[in-house]
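# the sequence and its predicted three-dimensional model are supplied below.
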Amino acid sequence: MTLLHAAGLRLSFGSRVVFDGLTFTIDEAERVGLVGVNGSGKSSLMRILARAAEPDRGEVQLRRGASVTYLPQEPEFEAGATVASELEVARAPLRAALAAHAELSGRLAAERDEAAHERLLAELAALSEEIDHLGGWDTAHEARRLLDRLGVKEWERAVADLSGGTRKRVAIARALLTRPDLLLLDEPTNHLDADTVDWLEEEIDALGGALLLVTHDRYFLDDLVDRIVEITPGAGVTSYPGNYQAYLEQKLVAEEQGALAQHKRERWIAQEVAWLRKGVEARRTKSKARIARARQLMAERGFTPPRVAELKLAPAPRLSQVVLEGEGLVKRFGATAVLDGVDFKLQRGERLGLVGPNGVGKTTFLRVVLGELPPDAGRTVVGAKTRVAYYDQQRTRLDPEQTVYEAAGGGAPGKGGEDFVELSGRRVALRDYLDDLLFPPTVQRMQVKALSGGERNRLLLARLFLEGANVLVLDEPTNDLDLVTLNVLERLLLDFDGSVLLVTHDRYFLDKVATGILAFEGGGRVTRYPGNYETYRTLKEQAARAAEAERAAPRGGERVPSPSPRRGEGRGEEGRPPARKPGKLGFNEQRELEGMEAAILAAEERQAELERTLSDPATYQRDGAAVAGLRAELETVTAEVERLYARWQELEGLRG
């Protein structure tokens, strides 16, 4: 069944037409990926579908009663909002349904008219289904789980005081809690570390509604969507069944067929032009028809392969043996150690990916290595021939009031003359280089603030690559880039003769580009792994299993003690001694562990029984007054299940 239908949408900004005649449909529970080059209107279309903006023309029809939740690239919050208040907003539909359920239960218990009684039972059954759809009876637990997994701890803190990345995490939790019929996600993985992206993928996959997703994360697209819709500037939308990999395969076949048809068309036109030049007697009816067909064919628009941004690098000096090095680097902010005795060496030709949770110190490390922040201890060494180009994730080097041409390094309007850049051993006009980057002359005269996020990113990368650097330091360069430009950037870095330091959460990008991984593990520790991201994950899992086996394995008939605590880890909070080390359980603990599985099963069975009873309208018909007691028991049993699981894990950990 159709959930959403958009017909004949047109959107323009001044003389720039973003899309025209755009029409497409989303069915119930369908998972759709939206792709297209930067500036093609993906985010604008999302806003229109969410009723946050209006098109110049066309209409959007949504199935009656369907709910939509929209997560933009930059989330918006009400003034004075706190983390807790935003979650309350997300749970508002559920709270309303629960309140209506309770009110209806009271009316049902007091109702004596049989017809009215049956009608109330039907309404109660519908409300029970709605409550289940919106997340069930215990939403506070779900909210806590989401925020804890997203690393948001301070419920009462004002959203305005949070970092951009943390605000995005609050917005993600808010969106997931709403459980809408249609979830619109615009670049949800921006500012998230790779482990959190893995978790978010699983959470979205578990939702029951439809999904429209814009993301540059190709693993995300591959795992979550079952159809790709591509926006092509000036050509509407094209739908491809399957995930992102299937889309690439189908698109390649379509382009090959289009190129072949264009080749045949050009040969036919050449034959007809040669025939026309012979001075055929056009008075004959047959000749007139052939002339008309030839002219019509020449007037038609043939197949043209899609344009791709041509990122290029200015020539750079060859690196010396020493590129960038750090010895014993220490950096603290108050009592927090971001770097604690870190040794580091970047060699010629290496491409190192930096990974780790947000806030663990990746950007601080880059700034210390580049000399923007002084270390508290240790030293950095920069090679004699090292020339660094630094891309900061905040894009602070772009002036939003400048034109695109000026921001790329060109002169101000009215300056006169032509600006040139050195590329591949030849002198190229700056305006031609920008045109190759999909910034035509009309866009070159626009201000930077009018560009989309991806277009700004592409502009900053283009300017960066003109600096003649032999070391590229890129902090989240993949954010907002379209998938085609990401492929171009991958090839450029793979062909680059210099060295690269790269911070990105894009797992696919790291798998393609990285020759080594620097893993930031918290507490100021940094560990180096060879290979790409997949190799790093494999080695990390192997090391964790080996460490666990070593701690558990007996040596000479004695239990192996756990490693000594690191500096500052000897005692717990408030001076308490550290947790008990794994070893032999006491008699009572062993008895408790043996009966734990049966206790958990019994508690879960009672929990399921109570949920079934509360969702059954007959419960309210038999004894409406008992409903409050059943709900209280459900809360108690739910808490008991959580306690039993926690105790089971504790006992297993003690047993080792």
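Everything's here; your move. Residues are numbered from 1 along each chain as shown.
# CA only for contacts and neighbour counts going forward, please
OK.
# for Phe587, give me its contacts.
If you count contacts by CA atoms under 8 Å, 6 or more residues apart in numbering, Phe587 has none.
# what do you get for Pro241?
With CA under 8 Å, 6+ apart, Pro241 has these contacts: Asp226, Arg227, Ile228, Tyr247.
# ok, it to Leu494 distance?
Counting by CA to CA, to the nearest Å, the gap from Pro241 to Leu494 is 31 Å.
# the most centrally placed residue in the chain: what secondary structure?
In the chain, the centroid-proximal residue (CA atoms, centre = their mean) is Thr189; its distance is 1.7 Å. Using DSSP: H, G, I helix; E, B strand; the rest coil, the structure places Thr189 in coil.
# pretty sure it contacts Leu213?
No. The criterion here is CA atoms under 8 Å, and Thr189 misses it with Leu213 at 10.8 Å.
# strands of the stretch 1-150 of the chain, start to end?
2-13, 16-27, 31-35, 57-62, 68-71 (DSSP state E, counting those that start in this stretch).
# correction: the previous question concerned the stretch 251-400 of the chain.
For the stretch 251-400 of the chain, the strands defined by DSSP E, counting those that start in this stretch cover 324-333, 336-346, 351-355, 377-382, 388-391.
# same list (these) but as a markdown table, adding mean neighbour count and distance to Val369.
Shown next, in a markdown table, are the strands of the stretch 251-400 of the chain (neighbours: other CA atoms under 10 Å; distance: least, CA to CA, whole Å):
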| stretch | mean neighbour count | distance to Val369 |
| --- | --- | --- |
| strand 324-333 | 18 | 7 |
| strand 336-346 | 19 | 9 |
| strand 351-355 | 27 | 13 |
| strand 377-382 | 16 | 6 |
| strand 388-391 | 20 | 11 |
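# this is the comparison structure:
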Amino acid sequence: MNYISTENLTKSYGLKVLFKDISFHINEGDKIAIVAKNGSGKSTLLKILMGKEIADSGTVTINKDIQVVLFDQEIDFEGELNVEEFMMTLDSAPILALKNYHHALHTENADDMEKALAEMEIHKAWDLENEMKQILSQLKITDLEAKMKTLSGGQIKRVALAKLLLETRAEHRHTLLIMDEPTNHLDVDMVEWLENYLSKAMVTLLLVTHDRYFLDAVCDIIWEMEDFNLYVHNGSYATYLENRMIREDNLNSTIDKANNLYRKELEWMRRQPKARTTKSKSRIDAFYETEKVAKTDTRKQKLELDFEMKRLGKKILELKNIDKSFGEKLLLKDFSYQFQRGEKVGIVGKNGAGKSTLLNIIQGLEPCDKGEIETGETIKFGYFSQKGLTYKEDERVIDFIKEVGENFPLANGRTISASQFLRLFLFDDQTQYSPISKLSGGEKRRLHLMYVLYQNPNFLIFDEPTNDLDLPTLTVLENFLLNFQGSVIIVSHDRYFMDRIVDHVLAFEGDGKIKDFVGNFSEYREFKKTQDAGKKNQVEEETQQTPINSDDSKRPQTKNKLTFKEQRELETLEKEMPELEKRRNKIMDQLNNETDYEKISVLSKDLETVSEKLEEMEMRWLELQIE
């Protein structure tokens, strides 16, 4: 079933062309990722498909039997609504049926209840509320009464994501799910959950993402937007890279041939008398076409960041017995670490665990409660933070960079100008002289990155650098960091980026504990899963053990010989008590993870019944032991 077809779409903003005459189709079951540098029109294309933007020319045909749902980077919400009320603002028939059912429960009107029950059956809405709470729970949103205005940016994004996933479940229609950077501000556990959910779900998907592991796990088609065109690649990210390389090699071969022809045709053009009017018009037209190809700039395909780093002394950075708390929340406890020249450290942990606090302490931006920090005299930090750039509203890109310096030193003793440096980061001449305020969000992140590197630091600190950066820029950054001779600290949830760069991991495990793990990020994740599984098995084994299974010498000695009937009763108790205890522990685990109030009530009653029964059996067991 065809969902969307487009023919010859073109979109520009002023003189800036985003894409020109692109055509494509989206069919049921397609899972498509869009890859392009920031400013190429990815988000604009999504908005055109949603009907929020209009193309300059071309047609978009959307099947009337489908709904198109967008998960945008900008989330609209009413701050006074609580989480559950926000989720229930979905405009779908199953949600409306659920609302009417709750209304009928409160009014206790028989006619309303009869009508509501019929709607619930028609729209298959009985499990919808449980599904909503399950999705929210998976995304670590448990307080459904919390006001939206009190949530953090990451929590708002997770609630909005839950709402979107619920909408695709609630509507029993064909749905195209469009997602713009869905993994931004999600921690690794939640990214992996979403990855698993979307890879298994029977959905049609179009997404923009910089997360390459996520892309490979979820999508099997890649759209590449480059040079105003759209190229389709069937397969993995590696397939896309291979196809792109082949295309670029073919382009370079075409340019070489055009250069040879251009030199010959240029000589012919120069020999012709200016006043002569009998020149072959077709040959002259062909000359200008050849010139256009011959002068194609392919330097952007060969980006290298071979910079001259400032000298790094013997002393780098040492942290000694650092403590840090905020109120009763302990972030760092007796933490010590000595950074070495050239090492690349990844810092991981849940949101709020203290990762950014450690970065601030290292740079002297925040004091520690206890401990010492020794920083080498030659150290110059370069900090790429999540806060973004501070700039004047009308300041131009080129002027912003020139505030640092007119030129930048290269490793071979030469220098490059600020303008050349900007070109390395994919800022063309037109963009360089544009106000920073006119840049897209991703372009501002890219400018922030190059602003940090342009200051020529020898100790780089990156706090979530991959958010909103495009894949071409990430590739340039990764290649630079692999050859960087200074020290690097990276806080990131991007598994691919971390695996490619870091030597070992500092993992915030809670209560001030930091695990120093030698290896890359995926290796640490495997280690952690194995460790957690071992702890879980140990707890289960300990739970299954009861006093009656302990060493015989510790049991109370029976004073009198039991009758045959009493002996059989004792054996039965010793067999049933462990099973009943396991059942009690299982109910308690369910209670800890449950957010549905009705289910909590039922589980609480079950727990009370089981606990009373177990207590009776334990008392009888003791009586039989001391008889």
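In hand now; what should we look at? Nothing here was measured: the structure is a model prediction, and the numbers come from that model.
# on that earlier part again, nearest to Phe365 of the first structure among the strands of the stretch 251-400 of the first structure would be which one?
strand 336-346 (7.4 Å; CA to CA).
# what angle do the closest one and strand 351-355 make?
Interaxial angle of strand 336-346 of the first structure relative to strand 351-355 (axes from the mean of the first three to the mean of the last three CA atoms, to 10 degrees): 170 degrees.
# what range in the second structure does strand 336-346 of the first structure sit on?
Aligned using TM-score structural alignment, strand 336-346 of the first structure spans residues 329-339 in the second structure.
# how close does the matching stretch sit to the first structure?
Mean deviation of stretch 329-339 of the second structure relative to the first structure after superposition (mean CA distance after the TM-score superposition for the first structure): 1.7 Å.
# before we move on, the earlier item: what's the closest of the strands of the stretch 1-150 of the first structure to Arg545 of the first structure?
Going by CA to CA, the one of the strands of the stretch 1-150 of the first structure nearest Arg545 of the first structure is strand 31-35, 36.2 Å.
# is it possible to get CSV of the strands of the stretch 1-150 of the first structure that adds distance to Gln262 of the first structure?
Formatted as CSV, the strands of the stretch 1-150 of the first structure follow (distance: least, CA to CA, whole Å):
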stretch, distance to Gln262 of the first structure
strand 2-13, 28
strand 16-27, 25
strand 31-35, 25
strand 57-62, 33
strand 68-71, 41
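# so which of those comes closest to Ala270 of the first structure?
Closest approach to Ala270 of the first structure among those (CA to CA): strand 16-27, 33.0 Å.
# name the helices or strands packed onto that closest one?
Using 3 or more CA pairs under 8 Å, 6 or more residues apart in numbering; DSSP states H and E, the elements in contact with strand 16-27 of the first structure are strand 2-13, strand 236-241.
# quick one: the helices in the stretch 1-150 of the first structure?
Secondary structure of the stretch 1-150 of the first structure (DSSP state H, counting those that start in this stretch): helices located at 42-49, 83-90, 92-110, 114-133, 139-149.
# how big is the offset of the top helix by length along the second structure relative to the first structure?
Longest helix of the second structure, by residue count under DSSP state H: helix 237-271. In the superposition with the first structure, the aligned residues lie an average of 3.8 Å away from helix 237-271 of the second structure, counting by mean CA distance after the TM-score superposition for the first structure.
# ok, and for that helix, which residues are buried?
Tyr237, Tyr240, Asn243, Asn252, Ile255, Ala258, Asn259, Tyr262, Glu265 (16 or more other CA atoms under 10 Å).
# one more: stretch 599-617 of the second structure?
Ile600, Leu603, Asp606, Leu607, Val610, Ser611, Leu614, Met617.
# with distance to Lys140 of the second structure and secondary structure added, can I get those in a markdown table?
Formatted as a markdown table, those follow (distance: CA to CA, whole Å; DSSP: H, G, I helix; E, B strand; the rest coil):
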| residue | distance to Lys140 of the second structure | secondary structure |
| --- | --- | --- |
| Ile600 | 18 | helix |
| Leu603 | 21 | helix |
| Asp606 | 26 | helix |
| Leu607 | 25 | helix |
| Val610 | 29 | helix |
| Ser611 | 30 | helix |
| Leu614 | 33 | helix |
| Met617 | 38 | helix |
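# in space, what's closest to the aligned partner of the residue nearest to the centre of the first structure in the second structure - neighbours in sequence excluded?
Matched across to the second structure, Thr189 of the first structure falls on Thr183, judged by TM-score structural alignment. Computed as CA to CA, 6 or more residues apart in numbering, the closest residue to Thr183 of the second structure that is not its neighbour in sequence is Val191, at 6.0 Å.
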